[in-house]
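[1] turn this into a structure:
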Amino acid sequence: MTTLNLEAEWIDSIERVTEEAWNRLLEARPYPFLDWRWLRGLERSGSACQAEGWAPCHLLLRHRGRLVAAAALYLKAHSRGEFVFDQEWAHVSLQVGVPYYPKLLGMSPFSPAIGYRFLTDPDWDETSLYRRLMIEIDDFCAGKDIQGCHFLHGDPNFVDQMRQLGLKYWLHHGLIWENPGFANFDDYLATFRSHQRKNIRRERRKVRESGIHFRVLSGERIPAEYFQHMFLFYSATCVKYWGYSYYLKQAFFHELAVHLADRIAFVCAFEPDRELPIAMSLLVHEGEWLFGRYWGCLEEYDYLHFETCYYQAIEWAIQRGIRYYDAGSGGASQKKHRGFPARPKPSLHRFYHPIMGRIWDANIDRINDLEQEQIDMINGDRRDRS
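    Modelled structure (predicted):
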């Protein structure tokens, strides 16, 4: 079917399209952070909105009224909450007199997890729909005098498709644990050399000796009040470690409780004399993937973070046959010594102003070579130590 017969529409709220129509395009390759309910929760809670510099600007393609393609997009007035740190490019743009903001951004807000893509009807040719979406995006940016479009945390197929359409990539890396078919946690430990196995067992033993025990709760087994408890942990962690106000509003956690509990698991740490958890991590699961998103604690204990965010989650993933665990951004040195190899994670960019385009082309290959060296170093160091 030809894309000439498609009607394009830009919408300023995910609620201007139905959940059924949007999620139908997601069924072939599920990704929880593009689920209509997740995006609506971000918008409805005020976490991703124009006032926060995340103006929803989603693109739809319809054929005879039926949705056949969609792109979750945002007009951004800053680079916060993206976890691809392009402030240096913005500084270069300022120096040469080219505006960098607003920019058009494709990602699920605040979710640096591989999997973003354009959503397409499986009965249509994906490449043709991608090409038509990019034509609409280019025309939109030209009409609004937007100097760049950027797509972050894309899945590998999306990256390949977009490179064929002329977008240039900027290489980053993520650290993702893979389960080759472990039967239990001891199988996971067996992949390490003896000294690292001893370190992990020692860390777990220290937590147990402190009197802390754990429960992993998922779906309908999660008490409703735990979502608000998780918000307190999340917000306190943001302020404590990064010194800025948190991105997600309290109302977003209510949205998760009401509409997305089926995709959520909490790792909960308890002291014997406390009814509520003293530490929690929030996991999102979908198919063969597990994503670690937020964590926090009320009391400081040695190795509590490792147990809450890594070991308990890995054990839970093994029990359920989950293949991949993306534990979130940060903590590279911690992760690489616990079985999380570095994986290439390109972002995609198109600069419309010729000056920025030339600067990008002159430098990006060298930048990518340096990042690949970093990936090789991380994985080589891990092989030496495991």
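[2] CA atoms for contacts and neighbours, from now on please.
    OK.
[3] where exactly do the strands run in the stretch 201-350 of the chain?
    For the stretch 201-350 of the chain, the strands defined by DSSP state E, counting those that start in this stretch cover 213-218, 264-270, 279-286, 289-297, 324-326, 342-344, 347-351.
[4] could you dump those to CSV with distance to Gln374?
    Listed next are those as CSV, based on distance: least, CA to CA, whole Å:
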stretch, distance to Gln374
strand 213-218, 35
strand 264-270, 32
strand 279-286, 28
strand 289-297, 23
strand 324-326, 19
strand 342-344, 9
strand 347-351, 16
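[5] these into TSV, with extra columns for mean neighbour count?
    Formatted as TSV, the strands of the stretch 201-350 of the chain follow (neighbours: other CA atoms under 10 Å):
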stretch	mean neighbour count
strand 213-218	16
strand 264-270	22
strand 279-286	23
strand 289-297	22
strand 324-326	22
strand 342-344	18
strand 347-351	20
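[6] Trp177: which of those strands is closest?
    Among the strands of the stretch 201-350 of the chain, strand 324-326 comes nearest to Trp177, with 5.0 Å by CA to CA.
[7] tell me which other helices or strands the closest one touches.
    strand 173-178, strand 289-297 (3 or more CA pairs under 8 Å, 6 or more residues apart in numbering; DSSP states H and E).
[8] redo the ones you listed as a markdown table? Include distance to His78.
    Below are the helices and strands packed on strand 324-326 laid out as a markdown table (distance: least, CA to CA, whole Å):
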| stretch | distance to His78 |
| --- | --- |
| strand 173-178 | 22 |
| strand 289-297 | 22 |
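[9] and these: which comes nearest Arg44?
    Across the helices and strands packed on strand 324-326, closest to Arg44 is strand 289-297 (CA to CA), at 19.8 Å.
[10] need the outlier residue of this structure, farthest from its centre.
    Centroid-distance maximum for the chain: Asp273 at 35.7 Å, with CA atoms, centre = their mean.
[11] sequence B follows; please return its structure for comparison with A:
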Amino acid sequence: MEPTSRNDMQIEIRVLQSLSDIPAGDWDRCACPEAVDGGRPDDPFTTHRFLKALEDSGSVGPGTGWDPLYLTAWDGETIIGAAPLYAKGHSQGEYIFDFSWAHAYEQAGGRYYPKLQIAVPFTPATGRRLLTAPGREVEGRSALVQGAVQLAADNGLSGVHVTFCTEDEARAGEAMGLMSRASQQFHWLNDGYAGFDDFLATLSSRKRKTLRRERARANAFGGEIHALTGDEIRPEHWDDVWQFYQDTGARKWGTPYLSREFFEIAHDTLRDDMLLVLAERDGRNIAGALNLLGRDVIYGRYWGCIEHHEFLHFELCYYRAIDHAIANGLSRVEAGAQGEHKLARGYLPTRTHSLHWLADPGLGNAVRDFLKAEAAAVDDDIEVLTAYGPFRRDRQEEQD
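    Presented below is the predicted three-dimensional model:
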């Protein structure tokens, strides 16, 4: 696939097959301009260091079904936009499922794969996907969308998909003619709690007792729990994390998405963006949860264990993340994809967004009708699930 350009706007689109072809400062000028002062980015997933760790570790690239085609938009020699774009040979590791679209299109004689995906691989976390320099949002987004669509059209690909984008990007994409899709996740929201007991006080009596009982049983597993960030995370911890990750990956996906080398690179470049929660018993780590840290959000990513202990999963993944958010004044915890069991633990259903362009008009029309019906169903589901949440009735009425 050759680079394309948009001369009508005097903005050039360049397609890069490796992040080694662009300095980190140029990419991050669009990906995380809020961190130019050395602070934490809003989220780490589109930073040069995170995406390059995926690339350098072989987690994306040849043989993975995720072939990098990073889009960059330039005004002369000034970068004004960037997007983590991949040519996808399948729909795995996306968490916005389009398997039924692919099946229908191929049954009708079409070729759905490869397709183009603007996304963070294996990461169902909402964040900016059409990355733009401050003040260049409108023209930068337009150039990136036009560039991706032109790239797909020029190469006979079935479509372009932008997954887990922000609500603002979804509205902008709709205005440019893309189809928007609604999904849902479960997020915990910090209402200025002074501590975990303060959060518990907002729950119904029955749910409050349940959570206290779960935490007590989890912490009686016979060891200690450690929450580590930055330099507290040591190289040897990744041997345990890899073992946990392989176990979970084998059960959920068949083959883990990330390579072992990813964790080694992440230790060097990403450990300041991480919260690692480990359960240690008899001198060895027997379970762990890996979170990524944004400026105001904790993103739950991976969990695994080599011993089963009652409720330890909930403690490490959900309750310790809440503890950290409260202690550090963070606004929410995003616990990843799926899992209605999170509702009873104070994680409420939240709308997520994606954008889609399909080259075939017949498929596009069918999908557009489907998305309208799906969006209504998602809204209904969110309303029903929220009503069944664990909060006290008076508290629920305040949220409604």
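[12] nearest to Ser47 of structure 1, of the helices and strands packed on strand 324-326 of structure 1?
    That would be, of these and by CA to CA, strand 289-297, which comes in at 15.3 Å.
[13] got the angle between that closest one and strand 279-286?
    160 degrees (axes from the mean of the first three to the mean of the last three CA atoms, to 10 degrees).
[14] mean shift between strand 289-297 of structure 1 and structure 2?
    By mean CA distance after the TM-score superposition for structure 1, the fitted strand 289-297 of structure 1 averages 0.6 Å away from its aligned residues in structure 2.
[15] so where in structure 2 does that strand end up aligned?
    Using TM-score structural alignment, strand 289-297 of structure 1 lines up with residues 297-305 of structure 2.
[16] cool, and stretch 90-107 of structure 1?
    So stretch 90-107 of structure 1 sits over residues 102-119 in structure 2, by TM-score structural alignment.
[17] now the counterpart of Ala82 of structure 2 in structure 1. Nearest residue, chain neighbours left out?
    Aligning on TM-score structural alignment places Ala82 of structure 2 opposite Ala70 in structure 1. Leaving out its chain neighbours, the residue that sits closest to Ala70 of structure 1 by CA to CA, 6 or more residues apart in numbering is Leu60, at 4.5 Å.
[18] picking up where we left off before, the match of Ala82 of structure 2 should be in a helix, yeah?
    No - checked against DSSP: H, G, I helix; E, B strand; the rest coil, Ala70 of structure 1 lies outside a helix; its state is strand.
[19] quick one: contacts for the counterpart of Leu316 of structure 2 in structure 1?
    In structure 1, the residue matched to Leu316 of structure 2 (TM-score structural alignment) is Thr308. The neighbours of Thr308 of structure 1, taking CA atoms under 8 Å, 6 or more residues apart in numbering as the test, are Val267, Cys268, Ala269, Ala279, Met280, Ser281.
[20] widest-spaced pair of those residues?
    Farthest pair in these, by CA to CA: Ala269 and Ser281, 9.0 Å.
[21] could you look up the SS state of the most centrally placed residue in structure 2?
    Residue closest to the mean C-alpha point of structure 2, counted by CA atoms, centre = their mean, is Ala125 at 2.1 Å. Put simply, Ala125 of structure 2 is coil when judged by three-state DSSP.
[22] for it, give its distance to Ala373 of structure 2.
    From Ala125 of structure 2 across to Ala373 of structure 2, the span is 24 Å (CA to CA, to the nearest Å).
[23] how about Asp231 of structure 2?
    Asp231 of structure 2 is 48 Å from Ala373 of structure 2, where distance means CA to CA.
[24] equivalent analysis for His161 of structure 2, please.
    19 Å.
[25] so between those two, which is more surrounded?
    Comparing His161 of structure 2 with Ala373 by neighbour count (other CA atoms under 10 Å), the higher total belongs to His161, at 24 against 11.
[26] still on that earlier bit, which of the helices and strands packed on strand 324-326 of structure 1 sits closest to Ala48 of structure 1?
    Nearest to Ala48 of structure 1, of these and by CA to CA, is strand 289-297 at 16.7 Å.
[27] tell me, how many residues neighbour the aligned partner of Trp242 of structure 1 in structure 2?
    When structure 2 is aligned by TM-score structural alignment, Trp242 of structure 1 is paired with Lys252. Neighbour count of Lys252 of structure 2, defined by other CA under 10 Å: 10.
[28] same check, this time on Leu258 of structure 2
    Count around Leu258 of structure 2 with other CA under 10 Å applied: 19.
[29] that one reaches Ser59, doesn't it?
    Yes - counting by CA atoms under 8 Å, Ser59 is a contact partner of Leu258 of structure 2 at 5.1 Å.
[30] how much does the top helix by length along structure 2 stray from structure 1?
    Identified as the longest helix of structure 2 according to DSSP state H is helix 361-387. When structure 1 is overlaid, helix 361-387 of structure 2 sits 1.7 Å from its aligned residues on average, using mean CA distance after the TM-score superposition for structure 1.
[31] which part of structure 1 lines up with that helix?
    For helix 361-387 of structure 2, the aligned range in structure 1 is residues 354-380, judged by TM-score structural alignment.
[32] can you give the distance of the matching stretch from its chain's centre?
    22 Å (CA atoms, centre = their mean, to the nearest Å).
[33] now Ala143 of structure 2: closest residue in space, sequence neighbours ignored.
    Ala143 of structure 2's closest residue in space is Ala73 (CA to CA, 6+ apart), at 6.7 Å.
[34] can you find the partner of that neighbour in structure 1?
    Using TM-score structural alignment, Ala73 of structure 2 pairs with Leu61 in structure 1.
[35] can you tell me the SS state at that match?
    strand.
[36] again with Glu398 of structure 2
    helix.
[37] one step back: what's the longest helix of structure 2 packed up against?
    Checking 3+ CA pairs under 8 Å, 6+ apart, helix 361-387 of structure 2 ends up next to helix 99-107, strand 179-189, strand 348-358.
[38] what's the angle between that helix and strand 348-358?
    Using the same axes, to 10 degrees: helix 361-387 of structure 2 against strand 348-358 is 180 degrees.
[39] buried set for helix 361-387 of structure 2?
    Leu363, Gly364, Val367, Arg368, Leu371, Ala375, Val378, Asp379, Ile382, Thr386 (16 or more other CA atoms under 10 Å).
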